[in-house]
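A.B. asks: What follows is a predicted protein model with its sequence.
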Amino acid sequence: MQKISTCLWFDGQASEAAEFYTSTFDHSSMGQTTPGPDGTTLTVEFKIEGREFLGLNGGPAFTFNEAVSLVVNCDSQEEVDRYWGALLVGGEESQCGWLKDKFGLSWQIVPTAMSGL
């Protein structure tokens, strides 16, 4: 277990998001879910590329913004295209490799060669 992991707040979409992310990235898996008092999912644990996340169905009080984003370092243009295309479905693109997915979470899709430039 990681000492520090990330909790992502959703408005009823935590399971859908976890399934989407784990199907998009290699080395990813679903974990335990915790039911809420009404029987729907309250939390879902999942891993993306070995990193632990917790999806929380916390309601509409908070939403994602660009102040926090997940960075995907890509070794090839094929990998950039793959993740960009998958994460952009239902979302919106921005500039300089940034996009918001259909859940509103911001991602940076970055070629590893960029750091050398």
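C.D. replies: Nice, I can see it. Numbering: from 1, shown residues only.

A.B. asks: can we go C-alpha only for contacts and neighbour counts from here?
C.D. replies: Will do.

A.B. asks: which SSE is residue 31 in?
C.D. replies: Using DSSP states H and E, residue 31 sits in strand 29-35.

A.B. asks: so how far is that strand from its chain's centroid?
C.D. replies: Centroid separation between strand 29-35 and its chain, computed with CA atoms, centre = their mean, to the nearest Å, is 15 Å.

A.B. asks: what's near enough to touch the closest residue to residue 52 other than its chain neighbours?
C.D. replies: If the residues on either side of it in the chain are set aside, residue 52 comes closest to residue 5, at 5.6 Å by CA to CA, 6 or more residues apart in numbering. Counting by CA atoms under 8 Å, 6 or more residues apart in numbering, residue 5 touches 51, 52, 53, 54.

A.B. asks: hold the first one in mind and look at this next one:
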Amino acid sequence: MPKVVSNLWFAEEAREAVEFYVSIIPNSRIGRTTILPAETPSGPPGSVELIEFTLGDQAFLAMKAGPLDSFNHSFSIAILLESQVEIDRVWDAFLANGGTPEACGWLRDRWGLSWQIVPRVLSEMIADSDRERAKRVTEVMLGMVKIDVAALEKAFNG
């Protein structure tokens, strides 16, 4: 069975980013680190570092390889959480580490990577067969910065 791994290219501070991510997301760990021993388009031998890591059950590879393209909203990592307490903890950790809040539960970390910090139940609410309930939840969510689970539940329940 194939394994799918998302690759994240960092100009610098890949190790710092990975250590931060695994410190705030439960069931996460850093795996193997490899320093490329050959010259690459990014630099001399030893200038490119590859860090394998897992966030929850998702595999990633962080690569420190000098500047190329910046992260943008075309790629984001969603963290689906069970409670407001968990949302607050993760959200606050990102902000305390230089993150910037955006709309609808999104934020950008200090390295420019986009994250969605959302309750697992949100996708169920917006996919509900009662489209009026789904609409109310969506409209409330669109007015939020950090997600407020109680406000979503209130909108959902009418």
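C.D. replies: Perfect, thanks for sending it. Small disclaimer: the values here were computed from a predicted structure and weren't measured.

A.B. asks: that older thread, pull the residues that contact the strand holding residue 31 of the first structure.
C.D. replies: 18, 19, 22, 41, 42, 43, 44, 45, 46, 47, 48.

A.B. asks: again, 7 Å this time
C.D. replies: Under the contact criterion CA atoms under 7 Å, 6 or more residues apart in numbering, strand 29-35 of the first structure has outside partners 22, 41, 42, 43, 44, 45, 46, 47, 48.

A.B. asks: can you check stretch 54-64 of the second structure too?
C.D. replies: Taking CA under 7 Å, 6+ apart as the rule, stretch 54-64 of the second structure contacts 5-14, 22, 25-30, 48-53.

A.B. asks: buried set for that stretch?
C.D. replies: 54, 55, 59, 60, 61, 62, 63, 64 (16 or more other CA atoms under 10 Å).

A.B. asks: Identify the residue range in the first structure corresponding to it.
C.D. replies: Aligned by TM-score structural alignment, stretch 54-64 of the second structure falls on residues 47-57 of the first structure.

A.B. asks: how about residue 78 of the first structure, what's its partner in the second structure?
C.D. replies: Correspondence of residue 78 of the first structure to the second structure, assessed by TM-score structural alignment: residue 85.

A.B. asks: and its match, that's in a helix?
C.D. replies: Yes - judged by DSSP: H, G, I helix; E, B strand; the rest coil, residue 85 of the second structure forms part of a helix.

A.B. asks: burial of it, as a residue count?
C.D. replies: Other residues near residue 85 of the second structure come to 11 when the count uses other CA atoms under 10 Å.

A.B. asks: before we move on, what about residue 126 of the second structure?
C.D. replies: Residue 126 of the second structure has 20 neighbours, counted by other CA under 10 Å.

A.B. asks: Spell out the residue ranges of the helices in the second structure.
C.D. replies: Secondary structure of the second structure (DSSP state H): helices at 14-24, 84-96, 121-126, 131-142, 149-157.

A.B. asks: and the ones you listed as JSON lines, adding distance to residue 70 of the second structure?
C.D. replies: Formatted as JSON lines, those follow (distance: least, CA to CA, whole Å):
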{"stretch": "helix 14-24", "distance to residue 70 of the second structure": "13"}
{"stretch": "helix 84-96", "distance to residue 70 of the second structure": "19"}
{"stretch": "helix 121-126", "distance to residue 70 of the second structure": "28"}
{"stretch": "helix 131-142", "distance to residue 70 of the second structure": "26"}
{"stretch": "helix 149-157", "distance to residue 70 of the second structure": "32"}
